[in-house]
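A.B. asks: Curious how this folds, go ahead:
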Amino acid sequence: MASDRRRLAVLGSPIAHSKSPALHRAAYDLLGLDWEYTAIELDGAGLRAFLDTRDASWRGLSLTMPLKQDVLPLLDEVDELATLTNAANTVLLADGVRRGFNTDVGGIVRALGEAGCDRIRHGVLVGGGATAASALAAMAELGAASVQVLLRRPGAGGSVAELGARLGLAVEVRPIADLATLEEADLVVSTLPGGADPGVEASAALRRATLFDVAYAPWPTRLVSQWLEAGGTVVHGLEMLLHQAVLQVRIFASGDPFQALPDEAAVLDVMRRSL
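C.D. replies: Sure thing, here's the model as predicted:
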């Protein structure tokens, strides 16, 4: 692999708290790549000018919301998952071409698979936050036939239901209060922002499902506490961050999210320890 100095960054606002620099630097150090990865404060208004002024030393970008959506019209190519979810969290800059990818879906699938949840039939999605579309796509990839989406404002669930239809899922949008009465699920994914309290206790039956909470600060969230009190299985939100970052490193290193890194198990381990 090439050892020339390249530049990368995670963009967003606020961004100072981001764990991405630690994750990526650990990976590039192990891979022997003399690459610089920083965090840059940037909002949507400045995104076009930022992209237009990158020189050939720039290899790629990681994006937080709302830049994942703001960037789409500024890209030359967009992968299937980014098109489907209307969000690109990764931009590869190569040969004057801007290519957008969504590694959040793969990050969720890989995190759940590592926890032993690699096949589901029925899922529950709590919240319609920034990661909801990626979570729904991940459930479809895991084989779900149906997903119940629980929202504070069920009337705002049209876009989620539409995505579900495109994914071949039977999606039912219900009020978040129904968390207390649901009886069946293989997987519950919470995309509530910042670990917000859903305001209701999950039913005892539902807590037998695996819970994946994408929030990781503060931890544990209220939902996670409910699952732990019941002795349920919980997948930490940092696992998604970790696994989607591994896919980003693949993209930045080779241009291909499906091409494994040299000794990827060791790369994953050093990235996990950086957290």
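A.B. asks: okay, CA-based contacts and neighbour counts for the rest of this
C.D. replies: Noted.
A.B. asks: which residue ranges form the helices in the stretch 1-150 of the chain?
C.D. replies: 20-31, 47-52, 67-70, 80-85, 104-114, 132-141 (DSSP state H, counting those that start in this stretch).
A.B. asks: and for comparison, fold this next one:
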Amino acid sequence: MNGVTRTDGDRRCRAAVLGSPIAHSLSPVLHGAAYGELGLAGWSYDRFEVDETTLPAFLEKLGPEWAGLSLTMPLKRAVIPLLDEIGETASSVEAVNTVVFTEDGRRTGDNTDIPGIVAALRERGIEQVDSAAILGAGATASSALAALARICTGEVVVYVRSAARAAEMRQWGERLDIEVRTADWADAERALTAPLVIATTPAGATDALASSVPGRPATLFDVLYEPWPTDLAARWSAYGGAVVSGLDLLVHQAVLQVEQMTGRAPAPLDAMRTAGEKALAAR
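C.D. replies: Model prediction:
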């Protein structure tokens, strides 16, 4: 999906992240760092506490100075009926995390989480895997599965806590045209021998698995970034395995958002990552 080319430095342009809760979001730090590096002195990026019930009214009051929005939970699906168009990537998982306002006032939705996962893995040299495991089956797991549909040539095993979640993930596999097998969370330690493990669970959910990390682990992608490192990621690193963090994902998806909203590419990945690391260290 093409970005907006509002690049007049003398014109103030606005963007923001919406969600609930939102106070913890690092997005203003990342986007602000990008604006500084790109010389977009007239741009601002804020955060607003918005939930499903207040989202329609929030969108309606936005003026022509707005270039785009980042969306976090619980808005990624709630926003879809309010948009004029959504891209193929967002449609594939029924989740929008990026809204760009075109010059003619149209609202277009995209999902930068999926290519962000792919880009974060590629940065660590992971271009393709022959199998993978996903820990968890929430909203992030569907994005992880969509990313794996691009780079995994074989089976993906998803470890879940309920039969309903297992059925959901198998349905996503059929929709995304990727081979999915589900397994019970009680057997999750078996996931740790996969060539690529993607942990999509909340803080603390994988702590008990840390003691089961194999002696020579492959690659772990843990989507959390705070607290960091997780027990699982710390043990994984200690045993010499490659670890991709939630901050890596956050930065890579934000890079794509900045490019779409500003029309400037490439966005400054290194500066954005450094700003994010400093902000987390200061918390």
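A.B. asks: And the TM-score between them?
C.D. replies: Between these two chains, after superposing, the TM-score reads 0.91 (TM-score structural alignment, normalised by the length of structure 1); 267 aligned residues with a CA RMSD of 1.8 Å.
A.B. asks: rewinding a little: compare the helices of the stretch 1-150 of structure 1 and give me the one nearest Leu179 of structure 1.
C.D. replies: helix 132-141 (16.6 Å; CA to CA).
A.B. asks: Val246 of structure 1 matches what in structure 2?
C.D. replies: Aligned by TM-score structural alignment, Val246 of structure 1 pairs with Val255 of structure 2.
A.B. asks: now the helix or strand hosting Arg273 of structure 1 and helix 20-31, what's the angle there?
C.D. replies: If you go by DSSP states H and E, Arg273 of structure 1 is part of helix 264-274. For helix 264-274 of structure 1 against helix 20-31, the angle by axes from the mean of the first three to the mean of the last three CA atoms, to 10 degrees is 140 degrees.
A.B. asks: May I see the buried residues of helix 264-274 of structure 1?
C.D. replies: For helix 264-274 of structure 1, a neighbour-count test (16 or more other CA atoms under 10 Å) marks Val267, Leu268, Val270, Met271, Arg272, Ser274 as buried.
A.B. asks: nearest to Pro198 of structure 1, of the residues you listed?
C.D. replies: Arg272 (29.1 Å).
A.B. asks: so the closest residue to that closest one other than its chain neighbours is in which element?
C.D. replies: Of all residues not flanking Arg272 of structure 1 in the chain, Leu242 sits nearest, at 6.7 Å (CA to CA, 6 or more residues apart in numbering). Using DSSP H and E, the secondary-structure element containing Leu242 of structure 1 is helix 237-254.
A.B. asks: Next, the angle helix 20-31 makes with that helix.
C.D. replies: 50 degrees.
A.B. asks: so what secondary structure elements neighbour helix 237-254 of structure 1?
C.D. replies: helix 20-31, strand 58-63, strand 90-94, helix 104-114, helix 264-274 (3 or more CA pairs under 8 Å, 6 or more residues apart in numbering; DSSP states H and E).
A.B. asks: Try it again at 6 Å.
C.D. replies: helix 104-114 (3 or more CA pairs under 6 Å, 6 or more residues apart in numbering; DSSP states H and E).
A.B. asks: what's the matching range in structure 2 for the helix it packs on?
C.D. replies: The aligned range for helix 104-114 of structure 1 is 113-123, by TM-score structural alignment.
A.B. asks: got it, and stretch 6-20 of structure 1?
C.D. replies: Under TM-score structural alignment, the match for stretch 6-20 of structure 1 is residues 13-27.
A.B. asks: mind listing what's buried in the matching stretch?
C.D. replies: Cys13, Arg14, Ala15, Ala16, Val17, Leu18, Gly19, Ser20, Ile22, Leu26, Ser27.
A.B. asks: what two of the residues you listed have the greatest distance between them?
C.D. replies: Cys13 and Ser20 (23.6 Å).
A.B. asks: Centre-most residue in structure 1?
C.D. replies: The geometric centre of structure 1, computed from its C-alpha atoms, lies nearest to Asp104 (CA atoms, centre = their mean), at 2.9 Å.
A.B. asks: how about the nearest residue to Gly194 of structure 1, chain neighbours excluded?
C.D. replies: Ala215 (5.8 Å).
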